[in-house]
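Trainee: Here is my input, please return the structure:
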Amino acid sequence: MKLISYTKEGKAGFGAVTADNQVIELTDKITGVDCLATLVGSEAMMGKAEDYVATASASLGLDSVTLEPVIPQPSKIICVGINYVAHAAEAGRKVGQYPVIFQRFADTLQAADAPIIRPIVSHEFDFEAELAVVIGKGGGHIAPEDAMSHVAGYTCFNDSSVRDWQFHTHQYGMGKTFRKTGSLGPWMVTADEIADYRELEIKGLLNGALMQQGSLSELAFDIPHLISYVSQALDWNPGDILATGTPSGIGFKRTPPIFLKPGDVYEVVISQIGTLSNPVADEA
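Mentor: Predicted coordinates for the structure are as follows:
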């Protein structure tokens, strides 16, 4: 299934997207499920959703709803830096013994097609195409061999970064936590639709020009390792987001640097999943 969160006439909803871009509404259809994060946290409820979608008719056009980030309010967004060897090389870094972990907040996220915002205080606004994992079953102290059973699905993520603020100190989280700078969507493809995430190919395009390209087989720390590693410190919750890192080609390491500006459009394209597209606008 392809699952979305959306608003329609000011009311929040969630549903499944059909092959012809129609929406089968799931809001209020499954007892005890009030949002997509709740749905993905239960295998039984996901099974009921699949059964419902298999027989229900679409009632909305995808173009008639306003998309929200796939999970509008994840309890945490865990991001991984320097997780492609080629990206580490362009950044002048080496992949270490442990993954580089930082965090985002839910209010930094925008939906597909919504503008990502270049902040007033910096014009060094950069792009980062990534695969994001949506956690289903929660838990802590997860063994790597069990980690994939905690994956509900996959979506596209643009971890757009404010580079000068990122490097104000050696803790570079501030460059990742500006309001409305990241984007997540347009939908989540459920894990059963992806036979092997390592076969996924990722691209980042700026105004149609290829900037970034990589394969998920190139991750220095794979998804099971990352889920397990983080779970030693924090319990994963249903709907949490794990952003797996960006391939090489980022803007600030180019000569001359390329930064996002108002009027640009950046697209994250991942095979078997789809395209996350966002225009760029200046902060008001």
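Trainee: contacts and neighbour counts: CA atoms only from here.
Mentor: Will do.
Trainee: Share the number of residues neighbouring Asp20, please.
Mentor: Here the neighbour count serves as a burial measure; for Asp20 (other C-alpha atoms under 10 Å) it reads 9.
Trainee: for Leu234, that is, sorry about that
Mentor: Neighbouring residues of Leu234 were enumerated by other C-alpha under 10 Å; the total is 12.
Trainee: Hmm, it is touching Gly140, no?
Mentor: Yes: proximity of Leu234 to Gly140 meets the contact threshold set by C-alpha atoms under 8 Å, at 6.3 Å.
Trainee: Let me see the contact set for His150.
Mentor: Listed by C-alpha atoms under 8 Å, 6 or more residues apart in numbering, the contact set of His150 reads Ile135, Gly136, Lys137, Gly138.
Trainee: Alongside the first, I'd like the structure of this one:
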Amino acid sequence: MKLVSYKIKGTPGPLRMGFSLDDKGKIVDLQETWRQMQLNRQDRDSVDVTETSFPSNPDQFFAGGNRLIKQAMDVMAFAAANNIDDNGYNRDDVYLATPVSSPSKIICVGKNYAAHAAEMQSDVPDYPVLFAKFANALVGPEDMIEKPDFVRKLDYEAELTVVIGKEASNIKREEALDYIAGYTIGNDSSARDLQKRTPQWLQGKTLDRSTPIGPWVVTADEVGDPGQLSINAYVNGEVRQAATTEQLIFDVPFLIEFISSLITLKPGDLIMTGTPDGVGMGMDPQQFLKDGDHVTVEIDKIGQMANKVKELKS
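Mentor: So this is what the prediction gives:
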């Protein structure tokens, strides 16, 4: 199931939860379809407390975790059986936002592919290299990557991104996948000149509106093994990164075990699992993003996300 955060173009109002049955199909409102399903079941008591029991707000929905994900799957099955998608919105008529706009935590993993560590002239780490982003950095699949004009070395980083579905503390790797709501695509845009001027990376990693996430969250059941996915990045149509998540040094179950031993993960939290080799800083000569560049990231079983770089004049 592909879960989206959307609004009708040109209209005011808050973002709402929706879903798409395929990459190019109509966007169907999730809460409204849930309401129709409850009416079909003659469950009027549930309909009367719709916003409480099945929120339309994307952040509230993902904070509900796997309980609401399971209900959403029931809604999708109802929609498919009753041709509800015929009443959805055409893809061109909706704006897709980042699926989770205000996670309590965005935990990123550095140097998690050996070839990327090598191109950055770094040793393979013994433990996961963790750093944080904040929600101010997030933009959606249709938004610009904003580049302040004082940033000279803006880089791209294609990353499989995990959305947590259940509170997780001291979780064993054998159980880790049960705590995942789904997966999405991340582009960990990095201002290398800011990142490298101090030992701590934060200032180069969480600039305002610099990190696209999207275009949707694909539920864990559709992705299956997160360690068998191709991951690619293109800049202006040129292949820059091409790898598979099988090459992760620390795979997704290990990361959840490791992180949850340090930090309690909450539903809606994001884990950006690291980027493969092929980043601009690792090229010879180095190639960084410029105003007007197009960055496309593709991950198997999730889809594609494309964003344009926009330089901001100070």
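Trainee: ok so, going back, between the contacts of His150 of the first structure, which is nearest Ile241 of the first structure?
Mentor: Ranking the contacts of His150 of the first structure by separation from Ile241 of the first structure, with C-alpha to C-alpha as the measure, puts Ile135 on top at 6.3 Å.
Trainee: how much space between the alignment partner in the second structure of the closest one and Asp178 of the second structure?
Mentor: Ile135 of the first structure is assigned Ile164 in the second structure as its aligned equivalent, the criterion being TM-score structural alignment. Using C-alpha to C-alpha, to the nearest Å, we find Ile164 of the second structure at a distance of 9 Å from Asp178 of the second structure.
Trainee: Show me which of these two is the more surrounded one.
Mentor: For Ile164 of the second structure and Asp178, the more surrounded residue by other C-alpha under 10 Å is Ile164, and the numbers stand at 27 against 16.
Trainee: That one reaches Thr264, doesn't it?
Mentor: No: using C-alpha under 8 Å, Ile164 of the second structure makes no contact with Thr264, being 10.9 Å away.
Trainee: give me the stretch of the second structure that stretch 216-232 of the first structure matches.
Mentor: Mapped onto the second structure using TM-score structural alignment, stretch 216-232 of the first structure covers residues 245-261.
Trainee: Just checking the distance from that stretch to the centre of its chain.
Mentor: Here the centre of stretch 245-261 of the second structure is set off from its chain's centre by 17 Å, with C-alpha atoms, centre = their mean, to the nearest Å.
Trainee: List the buried residues of it.
Mentor: Neighbour-count burial for stretch 245-261 of the second structure flags 245, 247-260 (criterion: 16 or more other C-alpha atoms under 10 Å).
Trainee: tally of neighbours for Gly282 of the second structure?
Mentor: Gly282 of the second structure is flanked by 17 other residues according to other C-alpha under 10 Å.
Trainee: Residue in the first structure paired with it?
Mentor: Per TM-score structural alignment, Gly282 of the second structure is aligned with Lys253.
Trainee: residues contacting that match?
Mentor: Taking C-alpha under 8 Å, 6+ apart as the criterion, Lys253 of the first structure is in contact with Glu90, Ala91.
Trainee: distance of it from Tyr98 of the first structure?
Mentor: The span separating Lys253 of the first structure from Tyr98 of the first structure equals 23 Å under the rule C-alpha to C-alpha.
Trainee: for Tyr52 of the first structure, same thing?
Mentor: Tyr52 of the first structure sits at a distance of 42 Å from Tyr98 of the first structure (criterion: C-alpha to C-alpha).
Trainee: Settle it for me: which of these two has more neighbours?
Mentor: With neighbours defined as other C-alpha under 10 Å, Tyr52 of the first structure and Tyr98 compare such that Tyr52 has more, 16 against 10.
Trainee: could you pull out the helices for the second structure?
Mentor: Along the second structure, the stretches classed as helices by DSSP state H are 30-40, 44-48, 50-53, 58-63, 65-81, 114-119, 192-195, 202-205, 220-223, 252-262.
Trainee: how many neighbours does whichever residue in the first structure pairs up with Ala220 of the second structure have?
Mentor: In the first structure, the residue equivalent to Ala220 of the second structure is Ala191, according to TM-score structural alignment. Other residues near Ala191 of the first structure come to 20 when the count uses other C-alpha under 10 Å.
Trainee: just checking, Ala191 of the first structure touches Thr155?
Mentor: No: assessed by C-alpha under 8 Å, Ala191 of the first structure is found out of contact with Thr155, at 10.3 Å.
Trainee: nearest residue to Ile135 of the first structure other than its sequence neighbours?
Mentor: Of all residues not flanking Ile135 of the first structure in the chain, Val151 sits nearest, at 4.8 Å (C-alpha to C-alpha, 6 or more residues apart in numbering).
Trainee: Could you do Ile24 of the first structure as well?
Mentor: Ala58 (4.2 Å).
Trainee: mind listing what that neighbour touches?
Mentor: Contacts were defined as C-alpha under 8 Å, 6+ apart; by that measure Ala58 of the first structure touches Thr18, Gln22, Val23, Ile24, Glu25.
Trainee: How much space separates it from Cys35 of the first structure?
Mentor: Between Ala58 of the first structure and Cys35 of the first structure the distance, using C-alpha to C-alpha, works out to 18 Å.
Trainee: With Glu68 of the first structure instead?
Mentor: Here the distance between Glu68 of the first structure and Cys35 of the first structure works out to 12 Å (C-alpha to C-alpha).
Trainee: what is in contact with these two at once?
Mentor: Jointly contacting Glu68 of the first structure and Cys35 under the rule C-alpha under 8 Å, 6+ apart are Ser5.
Trainee: Stretch 121-136 of the second structure spans what distance, first to last residue?
Mentor: Using C-alpha to C-alpha, the two ends of stretch 121-136 of the second structure sit 30 Å apart.
Trainee: what's next to it, contact-wise?
Mentor: Taking contacts as C-alpha under 8 Å, 6+ apart, the residues outside stretch 121-136 of the second structure that touch it are 101-103, 105-112, 114, 117-118, 201-202, 205-209, 250, 255.
Trainee: filter these to the buried ones?
Mentor: Members of those classed as buried by 16+ other C-alpha under 10 Å are 101-103, 105-112, 114, 117, 201-202, 205-209, 250, 255.
Trainee: Narrow these to those in strands?
Mentor: Among those, the members falling in strands (DSSP state E) are Ile106, Ile107, Cys108, Val109, Gly110.
Trainee: Could you find the counterpart of the third one in the first structure?
Mentor: By that I understand Cys108 of the second structure. Following TM-score structural alignment, the counterpart assigned to Cys108 of the second structure within the first structure is Cys79.
Trainee: so that match touches Asp240, yeah?
Mentor: No: between Cys79 of the first structure and Asp240 there is no contact, the gap being 11.1 Å when judged by C-alpha under 8 Å.
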